[in-house]
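> Can you look at this prediction? I've put the sequence above it.
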Amino acid sequence: MNHKTLQIHPKDNVLVALQDLSAGEIIPFSGKDITLLNDIPAKHKFAISDLPKDEKIYMYGGIVGKSLFDIPQGGVLSTQNVIHEAEDFGKKATDYHWDAPDISKFKDRTFNGFHRPDGQVGTGNYWLVVPMVFCENRNVDIIKDAFVEELGFSKPNPFKKMVKEMAAMYKSGKKESIETVAVETLTSKPQDRLFENIDGIKFLNHQGGCGGIRQDSEALCTLIAGYVNNPNVAGATILSLGCQNAQSSYMEEKLAKINPNFSKPLIILEQQKEGTEQQLLSRAIKETFVGMAEANLEVRKPAPLSKLTVGLECGGSDGFSGISANPSVGYAADLLVALGGKAILSEFPELCGVEQDLINRCVTDESAEKFSKLMRAYAASAEAVGSGFDMNPSPGNIKDGLITDAMKSSGAAKKGGTSPVTDVLDYGEYVKNPGLNLLCTPGNDVESTTAMAGSGANMILFTTGLGTPTGNPIAPVIKVSSNHKLAEKMPDIIDINTGYVISGEKTIQEMGEEILDKVIKIASGEEQSKAMILGQDDFIPWKRGVSL
């Protein structure tokens, strides 16, 4: 990699600008000089040679677009002259050979986690309070108000003090001084917790459970069952109204299917059976307190890294994501897989164009066929409502160099590293096979991270080039920046900066090892991720159907 441009793959017919380049600038490449015809912002691409109309655009060695018009050598690629184009896919073509990375630095490492009776090991010890239907959200909020502060789990809100100071100035007639009020920096100061071995009590409000199609209610039951079974969860309190589509009994059936030997504390209360709200809430609070006291007896103990299940996510991506952050996370995933752990790659709309590569990496024909069917069905359902994967890039993605879905997908898939695909899961299915698992989710950041935790992820690596505040209630989310500028601008949300790959100061392998080191520290409770410090507890179930 030189300091100005990069050809990602020898087959590529475009170069990526690693810094802002000016029209008229001469770029030496492969024995010839390319004169830039346009200003090329960092992260954007320009043609290595003349690209005639309808010419396929190659990046990462695959097709990522097609030229709408003739694009001269040195011309910038944009949404005005390039449209989405992706390679088709079919059956598994070859047996896949994987050269696993060197794991000598990690083979004897462990993390300190919470050992569950079923053999899973949690990186945290959380109690859940979950409604089966949106009608119970208010009761969940009342329980939250009763518990969080009294048990020492509340997050400091520096803005309350800020508003208090401004109100005092306003009352005293010092309106002109309001602009001088500063906010305190939020830190992870330890709270005086009653239950020292419980990392938090989490409340998963949602808008589902009834009123939509039955498929969505069934998916919600499966998702909640997955959260209850997640190794980071010590126990749960479930509130049901009673008459809704998402019946708690159906959730219990899903839970028994996921884990026939489930034995964690589980409190299920139905308002229409309990009587008054006061009776419901009084019982829920008492039984939850007793359950948390029991969960507090659990302590962290050493566990092999093979007990980690790490979700792989990206959001607010930019033109550097596929060059620095995603392949660095991919290398960390490869290390984990080589150590016997599990990795989950999701966001199926952002795998458009790389399907054949993933199909060829599947260890069984059945998994390859399942992935193919899920991708085609998802694409067809999007097209049926007048959309499509080609509409995937957001305005922010496009502004920062990702101008087609295939271009975005080719970089996003790098989070999955190079290891074989050991299983393919539909939404809500729980991960069981060590290795790389593909999970069908939307590209929506929160819907995807929500799903991965429901499928058993006890950690989530989240790459971003533009910055995003996404977190998860039970699975620590570690934010990985693709560039220096973001890491410097938003240090409150970024845990690791892979911009050093772009500047040439570190290799992808070095960054991947650094990422796995961070995973181990956070998994052991030695550190908190920025999302944990900020209390970013995002939870959005995926609604595949329409509301009725």
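Received, thanks.

> From now on I want contacts and neighbour counts done on CA atoms only, so please keep to that.
Fine.

> Check the gap between the residue sitting nearest the centre point of the chain and Val76 for me.
The centre of the chain sits closest to Glu313, judged by C-alpha atoms, centre = their mean, with a distance of 3.3 Å. According to C-alpha to C-alpha, to the nearest Å, Glu313 stands 29 Å off from Val76.

> returning to that earlier point: assumed the residue nearest to the centre of the chain was part of a strand.
Yes: under DSSP: H, G, I helix; E, B strand; the rest coil, Glu313 sits within a strand.

> what about the strands in the stretch 251-400 of the chain?
All strands of the stretch 251-400 of the chain, identified by DSSP state E, counting those that start in this stretch, fall at 266-270, 301-304, 309-314, 342-345.

> follow-up on the earlier one: ok, how many other residues are close to the closest residue to the residue nearest to the centre of the chain other than its chain neighbours?
Spatial nearest neighbour of Glu313, excluding adjacent residues (C-alpha to C-alpha, 6 or more residues apart in numbering): Phe462 at 4.6 Å. Using other C-alpha atoms under 10 Å, Phe462 has 26 neighbouring residues.

> Which helix or strand contains Phe462?
Element membership of Phe462 [criterion: DSSP states H and E] is strand 459-464.

> Next one for the comparison:
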Amino acid sequence: MKNNLIISPNDNVAVALSNINKGEVFTINAAEVQVVEDIPVKHKFTLQALNTGDVVTMYGVPVGKTLKPIKKGALITTENLKHISAPYKFQGKAYNYQPPYINGLSKKTFLGYHRKDGQVGTANYWVFVPMVFCQNRNLKVLKEAFESELGFKKENPYRLKLRGLVNGIKDADYEVEKLSQRKFKNIDGIKFLTHEGGCGGTKDDAQALVNLLAGYIKNPNVAGATVMSLGCQHAQIDMLQEALNERFKADKPVLYFEQQKYATENEMLTEVINATYKELEKANQISRKPAPLSKLSIGLECGGSDGFSGITANPLIGVVSDKINALGGKSILSEFPELCGVEQDILDRCPNAEVGNKFIDIMERYSNQAEKVGSGFDMNPSPGNVKDGLITDAIKSAGAATKGGRAPVADVIDYGEYATKQGLNLLCTPGNDVESTTGLAGFGANIILFSTGLGTPTGNVVCPVIKISSNSMLPAKMKDIIDFDAGRLISEDTTQEELSEELIDLIIEVASGRHQTCATKLGQDDFIPWKRGVSL
């Protein structure tokens, strides 16, 4: 197996694909490089001597500036390199793009739920939506009732373990409680979007939350919603109705309940149960039917990234994204802090000045907001990222952006806007995994591809999340959270094209309801709205 990689011919650093010992000699770009210190796997080493202030290049773009002289063959670290990003502007140049080979994919289909607005869901959920955190307890009560009686409640094996300890028996063998059969075979679950917002913040916070909740109701994986309100909070029911009717144009059954209009909690919850049950009977009449892959809207996400993420998993996701877009589908790339350093490449792929300038405006407003509180995009990499070789935000960004493939940018959408254009859409979200996946599902994705190198259980409350590992060690170590091993591009004799076809087949199985993702099996129903503060 090759033990180093140079990503672009113009790069002046290489990536260690395995641990490299001091003194080892390589021929890279027809030049001999002797490593002058141990290089841990996933980290970078220099291909030439660098002076203080020199620019380090990866993926063909600037990713850092040296803080001190660095010898040829030396390790790149946070002590000798700081983040920089190249200047950018919309230039209006024609973008030459060769669509990928998709022969045969146009004939493939998945079994989905067809909605009135033309979208197709990969699942059929009913959602309970609180307008304010005051309703979270009511949702908890309803969750227990609906999941238990309708057959959606999952057994908790840890109750049995605890029962044994309570009874003084370390390895007790108890009979697992039998769960009720699913009442509605065409409903994949009842979901509850609990959150901590809706009141106490600014009116802008309330509107942002309302837009997100409206997006979840519009999501094709949702059959309809039961909305719970207290009555006096900032996020009012009429704001949600306006968003559904005007901004999102969602044609779904939605039930509304406001607690301050009822004499007792019991009176309201009884009405909630009766009305919702009738709508569930109607939603159950919808069944899966064949749909072309052009009806897929794929969210593109990464979290717990490592030094291989931008080499294996992210570029693989990019190939799949390009293929789905070439078929007429949509992909949505999020996490704007992780586009810092590759702005010019993004702008060169924008179709016109309107889209390009919108991207610039959102990026600069976000960056300025971070700087006002003493932060910045350069602070995005986590300790885990740095430990595994992502030394600067630009290095992380250059690898993260490859999830978007090479297709032209169809549209740039701000948080609160729904993706409607075919092709690659850029969605402004923070780099925070759950805030970002929450946004992807809220603004158009019906399935999410999520790359990780360090491992994360992240899922989503209404959208299947396919977890893709960047290295082959991770699925062996954390096998209950990984769905697909992209690390085989390094550890096995396989190609990106072969793995892309394999990943698309898995997407079809998940989208058709024939295969559950690890996050779905674990009940990882993550949902965290983004309050437009500084979250990187």
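Perfect, thanks for sending it. Predicted model only: the values in this text are computed from it and were never measured.

> about what we covered before: which stretch among the strands of the stretch 251-400 of the first structure comes nearest Glu85 of the first structure?
strand 309-314 (21.6 Å; C-alpha to C-alpha).

> Roughly how far does the residue lying farthest from the centre of the second structure sit from Leu162 of the second structure?
Computed with C-alpha atoms, centre = their mean, the maximum C-alpha offset from the centroid of the second structure is found at Gly168, amounting to 43.6 Å. Applying C-alpha to C-alpha, the value for Gly168 of the second structure to Leu162 of the second structure is 10 Å.

> quick one on the thing from earlier: list the contacts of the counterpart of the residue nearest to Glu313 of the first structure in the second structure.
Taking TM-score structural alignment as the criterion, the aligned counterpart of Phe462 of the first structure in the second structure is Phe450. Counting by C-alpha atoms under 8 Å, 6 or more residues apart in numbering, Phe450 of the second structure touches Leu300, Glu301, Cys302, Gly303, Val465, Ile466, Lys467, Ile468.

> For stretch 524-539 of the first structure, give the aligned segment of the second structure as residue numbers.
So stretch 524-539 of the first structure is aligned with residues 512-527, judged by TM-score structural alignment.

> What is the neighbour count of Ala42 of the first structure?
Count around Ala42 of the first structure with other C-alpha under 10 Å applied: 18.

> no no, Leu374 of the first structure
Leu374 of the first structure - counted by other C-alpha under 10 Å - has 17 other residues nearby.

> mind listing what the aligned residue in the second structure for it touches?
Structural alignment (TM-score structural alignment) places Leu374 of the first structure against Ile362 in the second structure. By C-alpha under 8 Å, 6+ apart, Ile362 of the second structure lies in contact with Asp414, Cys428.

> now swap in Gln271 of the first structure and tell me
Leu239, Ser240, Leu241, Gly242, Glu277, Leu280 are the contacts of Gln271 of the first structure under C-alpha under 8 Å, 6+ apart.

> about what we covered before: how far out from the middle of the chain is the strand holding Phe462 of the first structure?
Relative to the chain's own centre, strand 459-464 of the first structure is displaced by 5 Å; criterion: C-alpha atoms, centre = their mean, to the nearest Å.

> ok, now stretch 272-292 of the first structure?
34 Å.

> Could you do stretch 505-513 of the second structure as well?
For stretch 505-513 of the second structure, the distance to the chain centre is 17 Å (C-alpha atoms, centre = their mean).

> again with stretch 405-415 of the second structure
15 Å.

> Now do the strand holding Phe462 of the first structure against strand 309-314, angle only.
Strand 459-464 of the first structure and strand 309-314 are oriented at 10 degrees to each other (axes from the mean of the first three to the mean of the last three C-alpha atoms, to 10 degrees).

> Quick one: average offset of strand 459-464 of the first structure versus the second structure, please.
Comparison of strand 459-464 of the first structure with the second structure after fitting gives an average deviation of 0.2 Å (mean C-alpha distance after the TM-score superposition for the first structure).

> counterpart of Asp414 of the second structure in the first structure?
For Asp414 of the second structure, the residue aligned by TM-score structural alignment is Asp426.

> If you tally nearby residues, what's the number for that match?
The number of residues near Asp426 of the first structure, taken as other C-alpha under 10 Å, comes to 15.

> Then Tyr95 of the second structure?
13.
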